[in-house]
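Novice: missing the sequence, but the structure's below:
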């Protein structure tokens, strides 16, 4: 009798023909997306580390602004009554340098310290100028069929990874260029609310964790001694995290709260998979620091994971 894992693999092989069963890696059409199948309830996603720029997919530019409805239409051919507007309908196309390398390094470090367990890793190989999978589908793809298919595959790979376990943790890997040079952990809580304390577990992408850990205050899970930020800083004090016990909020500084992937695939609205967007400064992603940081992050995630998700 097939195991659940093998049944899912066969199902995905039917949907996606580019598969390497020996390594348990599945590629979407044209290898624009990749799914490295894991054997634990930890998922790592890499939405903005891709470099492929096929000529068949036009580059994303600004959307079309409808002044009468104050609405953007993300398409290459503006509907009547709308105009291209790079201010009101701006889109992001900048690559998060070395986030793909960071995620793969992190996966190897987790495998080392867990004795062979490895996370699910889901990668978008398309340049962000062609596809941004951390956005709603229309803004992500501009209605281009090839881009839409890659977006669908990326989301299906996440759903498949989530189906392996009743609960788990998703880490969405990004890079930032903020001058503070700290690590930003996004839980869908705005920087203003972090600074003011005006939030509850229901506002966050770790709502299920809070419900499961009902005997632990949410504040402790988010930025106290049971938080991911604290676990990272315990590995090395130079890896300053927001939020954490030492930096409970950005204090008016720069901070990304998390985007579409964390919002859609975290537990805020439903489900039992919690999600965190991790934004890394450039110095951490560079080749000199990356292996040191990934070893520390692997230990931090493993400690956090073992306490909350095993």
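Specialist: Structure's in. What do you need? Treat the numbers as computed from the prediction; the structure is a model and nothing was measured.
Novice: rest of the way, CA atoms for contacts and neighbours
Specialist: Will do.
Novice: now the helices: where do they sit in the stretch 101-250 of the chain?
Specialist: With DSSP state H, counting those that start in this stretch as the criterion, the stretch 101-250 of the chain has helices at 137-141, 145-163, 191-196, 207-212, 218-223, 228-235.
Novice: hmm, who's touching the helix or strand harbouring residue 264?
Specialist: Using DSSP states H and E, residue 264 falls within helix 260-265. Residues outside helix 260-265 that contact it (Cα atoms under 8 Å, 6 or more residues apart in numbering) are 133-136, 158, 170, 172, 187-188, 205, 273-277.
Novice: can you tell me which residues contact residue 241?
Specialist: Contacts of residue 241 by Cα under 8 Å, 6+ apart are 182-185, 229-230, 232-233, 247.
Novice: second one coming, line it up with the first:
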């Protein structure tokens, strides 16, 4: 298991229904049965005055990210008969950033405990996944306001890596080794270019279902395009540094998350895409 370098706080034992983990009360987790873990670090609305605001880093809230994650969980449960694990930080990003290393993400004692409880809950979900399945997938959900309204999928690779021709991307093993799909790339017969931007990549499967996404066969990253390639969460809990949980960061534009109808459409596409992705690349049927 690839763990965060800082110590985390073990989550409470998982039981059916929503569970608040730890003593702060700011981390909510929903246990699941699928080999999938979802997390939302930046859509918290609780901002107690007694916890000082962070003075460095980004503090903007990822609006509707939690609602989208819940819609994805519901769509997977409806489609597959089982649900993914879901972990949400309810404390405002002004107080804690759970998608950064502890030194940057929290300084106040309560914020530090919240950070540790969040990552402890993800660790617990990972352990639950791997107790049932040989491998799993972790998706960290965010929102973005970039000019191009497409879902940006981050694998810890630079945009320059994703602009390489397929032949070079597939020939250079160090690229896959730097990615959050490292474990998957080593056990699947698919070429790495197919995993990250082919027709059966997450982006390709989403684009085929009406959700524009990058990287994918239909969307390329121009040199001037802003792009979120992934951050602390998928580095700490994905397979780049070892372990059996592969990972991706989803940065979702407003048209895919801003209304209940848009969220439902996106969630349906994600659920369908994950079912195909797991069967094709993990050798696992989700239903």
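Specialist: Arrived safely, thanks for sending. Predicted, not measured: the structure shown is a model, and the values here were computed from it.
Novice: show me what residue 119 of the second structure aligns to in the first structure.
Specialist: Residue 119 of the second structure maps onto residue 155 in the first structure when the alignment is built from TM-score structural alignment.
Novice: which SS class is the residue mapped onto residue 252 of the second structure from the first structure?
Specialist: Alignment note (TM-score structural alignment): residue 252 of the second structure maps to residue 280 of the first structure. Under DSSP: H, G, I helix; E, B strand; the rest coil, residue 280 of the first structure falls in the strand class.
Novice: if I look at residue 280 of the first structure, how far off is residue 234 of the first structure?
Specialist: 17 Å (Cα to Cα, to the nearest Å).
Novice: compare these two (neighbour count), which wins?
Specialist: Neighbour tally, residue 280 of the first structure and residue 234, criterion other Cα atoms under 10 Å: the higher count belongs to residue 280, 24 against 16.
Novice: quick check: the more buried one vs residue 286 of the first structure, distance?
Specialist: Look at residue 280 of the first structure and residue 286 of the first structure: by Cα to Cα, they are 10 Å apart.
Novice: before we move on, what about residue 203 of the first structure?
Specialist: Per Cα to Cα, residue 203 of the first structure is found 33 Å from residue 286 of the first structure.
Novice: next one: residue 9 of the first structure
Specialist: Counting by Cα to Cα - residue 9 of the first structure and residue 286 of the first structure are separated by 35 Å.
Novice: okay, the two: which has more neighbours?
Specialist: Between residue 9 of the first structure and residue 286, counted using other Cα under 10 Å, the more crowded position is residue 9 (19 against 15).
Novice: which residue in the second structure aligns with residue 219 of the first structure?
Specialist: Alignment note: residue 219 of the first structure maps to residue 193 in the second structure; criterion TM-score structural alignment.
Novice: who's in contact with its match?
Specialist: Residues in contact with residue 193 of the second structure (Cα under 8 Å, 6+ apart) are 166, 169-170.
Novice: so which of the helices of the stretch 101-250 of the first structure is nearest residue 40 of the first structure?
Specialist: The closest of these to residue 40 of the first structure is helix 145-163. By Cα to Cα, the value is 9.4 Å.
Novice: who's in contact with that closest one?
Specialist: Taking Cα under 8 Å, 6+ apart as the rule, helix 145-163 of the first structure contacts 8, 28-29, 32-35, 37-38, 41, 43, 57, 120, 122-124, 130-131, 133, 137, 140-141, 168, 265, 273.
Novice: repeat for stretch 275-293 of the first structure
Specialist: The contact list for stretch 275-293 of the first structure, computed with Cα under 8 Å, 6+ apart, reads 97-99, 102, 105, 169-178, 181-187, 205-206, 256-259, 262, 265-267.
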